Structure formats: structure tokens, C-alpha cells
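1. attaching a predicted model along with its sequence, questions to come.
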Amino acid sequence: MTTLHTLAATIAARKGADPETSWTAKLLSKGPEKCAEKFGEEAVEAIIEAVKGDRARLTAEAADVLYHLLVMLAARDVTLADVEAELARREGTSGIAEKAAR
């Protein structure tokens, strides 16, 4: 199991946890919209660090982005396996061709 799979499993397990004892449960209890908002905030922070060029800070913010992406997906019952299946479906397809097909 990869670190992302382990994290996704932990997030799924926290869905029913007490929001007073789990940050993940607290985020999920606020609903998908709040989870999406938090993901957006973390993405902006990662962008800022990418522009600044601080590798260590970008790495830390990227980890936050991945965590909050998985929380947002869990809030809408989308699994990491679902995302992986979509990526596998796209494998071998030019990004330009894929975008044109939308």
C-alpha cells in the first residue's frame, strides 16, 4: 500500500469519528463545500510557494494539497481508486486530444 493509499484509508476511517478528536472528521462534518474551500486555500498556498521557489515549503504545501484533495474527494464519496481508474483510462492519450474530446 502506498502512502497515498494509507492516507486515503485513514481519511475514510475517520468519516465516522468524533469531530472533537479528529481534524479529518471535523472537516468532513462541515460538508463538501467547506472541504472544497479548504482544498482551494491549500492549493493557493502551494502555488505561492512554487512561485517563490522554496523547495522545502513547496513540498510541505504539496503534502497539504494532497491531504485536502483526498478529504474533498471523500466528502463526495469519490475514492482514490476512482481517480486512479480515470487516470488509467486516460493513459496513452495525448493531453491535447483528451482536452479536445471534452
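-> Yep, that arrived. All of these numbers come straight from a predicted model, not from anything done at the bench. Numbers count the residues shown, from 1 in each chain.
2. all contacts plus neighbour counts: C-alpha atoms, from now on.
-> Fine.
3. excluding chain neighbours, what is closest to the most centrally placed residue in the chain?
-> Nearest to the mean C-alpha position of the chain, by CA atoms, centre = their mean, lies Leu69 at 1.4 Å. Of all residues not flanking Leu69 in the chain, Phe39 sits nearest, at 5.9 Å (CA to CA, 6 or more residues apart in numbering).
4. contact partners for the one you found?
-> Going by CA atoms under 8 Å, 6 or more residues apart in numbering, Phe39 touches 65, 68-69, 72.
5. with these in mind, which one is nearest to Thr59?
-> Among the contacts of Phe39, Val65 lies closest to Thr59 (CA to CA), at 9.8 Å.
6. that closest one and Lys38 touch, don't they?
-> No. Using CA atoms under 8 Å, Val65 makes no contact with Lys38, being 9.1 Å away.
7. and those two? which has more neighbours close in?
-> Val65 (21 against 18; other CA atoms under 10 Å).
8. in addition, the following structure is provided for comparison:
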Amino acid sequence: MLDRLWATVESRKGADPALSHSARLLARGTAKVAQKLGEEAVEAVIEATRGNRDGVIAESADLLYHLMVVWVDAGIRPGAVWAELERRQGVSGIAEKAARAQPAARRLPGTRKVW
């Protein structure tokens, strides 16, 4: 689903902003695209803190859409993000945090920003 959404947004890059919401966002530039992603993230957080399940679902959809717009603007294909997630899989968050306290030369391979 996200790959298809990304492809749709990517296909709108350079399209007529009067005809496409994605084209309009992309035409506004990186700062505006990033700002919109931040706004949607905050809206998702608000709905989560309210315990509004339907609101979280709706805002999550908006957030994912705007994340795809950011990726397209930055020239990032979904596969690059999937590969990074794959690389992080199985790395303990506790081990990763401990490795951050060490100089970079002493860090364990594959220990960076793990959930």
C-alpha cells in the first residue's frame, strides 16, 4: 500500500498544481512539505492523547501520505527505508543505547536508532 501511495505521489511531481494536491505541495518546496508533515504528526499525537481511536486512524493516514510527499521531495524511494528497517530488525534497543555512549569506533555494527 505505501509503495503504491509513494508511486502516486511521485507521479504527480511536476504536474499541474491546480489539478493535483500532491503537485501543489511539492511545488511549495521542501520547507513547506516538511512543515506539513510536522503538523500532521502533531495532529496524530493530539488524537492519541485524547484516546480517539478513529481520530488516530484518520490522522495516521494523513501522516503517512505527507511522509510519502517528504520522501518524494527528498528523492527517497520506499525501498531505502524498508532496507534501513530491515537492517535495524533484531538489534536490541538497550544495546543500541549503550553503544551510543561509547566512541563511534567501539560501537557494535548495526546499532543505530532502533525502536
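-> Received the coordinates, thanks. It should be emphasised that the depicted structure is a prediction, and the values quoted were computed from it without experimental measurement.
9. quick revisit: which of the contacts of Phe39 of the first structure line up with contacts in the second structure?
-> Here is what carries over to the second structure from these, by both residues aligned by TM-score structural alignment, their matches' CA atoms under 8 Å: 65, 68-69, 72.
10. any idea how far Arg76 of the first structure is from the residue nearest to the centre of the first structure?
-> From Leu69 of the first structure across to Arg76 of the first structure, the span is 11 Å (CA to CA, to the nearest Å).
11. can you check Val83 of the first structure too?
-> 13 Å.
12. give the residues shared as contacts by those two.
-> With CA under 8 Å, 6+ apart, Val83 of the first structure and Arg76 have no common neighbours.
13. and the helices in the first structure?
-> 3-14, 23-29, 32-52, 55-75, 80-90, 95-100 (DSSP state H).
14. about what we covered before: counterpart of the residue nearest to Leu69 of the first structure in the second structure?
-> Per TM-score structural alignment, the equivalent position to Phe39 of the first structure in the second structure is Leu37.
15. now Asp18 of the first structure
-> Aligned partner of Asp18 of the first structure by TM-score structural alignment: Asp16.
16. so that match touches Ser22, yeah?
-> No. Contact criterion CA under 8 Å: Asp16 of the second structure and Ser22 do not qualify, at 9.6 Å.
17. the two - which one has more neighbours?
-> Shown here are Asp16 of the second structure and Ser22; by other CA under 10 Å, Ser22 has more neighbours (24 against 13).
18. which residues does that one contact?
-> 9, 12-13, 69.
19. cutoff 7 Å now
-> With contact set as CA atoms under 7 Å, 6 or more residues apart in numbering, Ser22 of the second structure has these partners: 9, 12.
20. what separation do you get for it and Leu85 of the second structure?
-> Taking CA to CA, one finds Ser22 of the second structure at 26 Å from Leu85 of the second structure.
21. same check, this time on Gly79 of the second structure
-> Per CA to CA, Gly79 of the second structure is found 10 Å from Leu85 of the second structure.
22. more neighbours: those two, which one.
-> Leu85 (14 against 10).
23. report the buried residues of stretch 29-45 of the second structure.
-> Neighbour-count burial for stretch 29-45 of the second structure, counted by 16 or more other CA atoms under 10 Å, picks out 33-34, 36-37, 40-41, 43-45.
24. and stretch 46-59 of the first structure, by the same measure?
-> Buried, per 16+ other CA under 10 Å, within stretch 46-59 of the first structure: 46, 49-50, 57-58.
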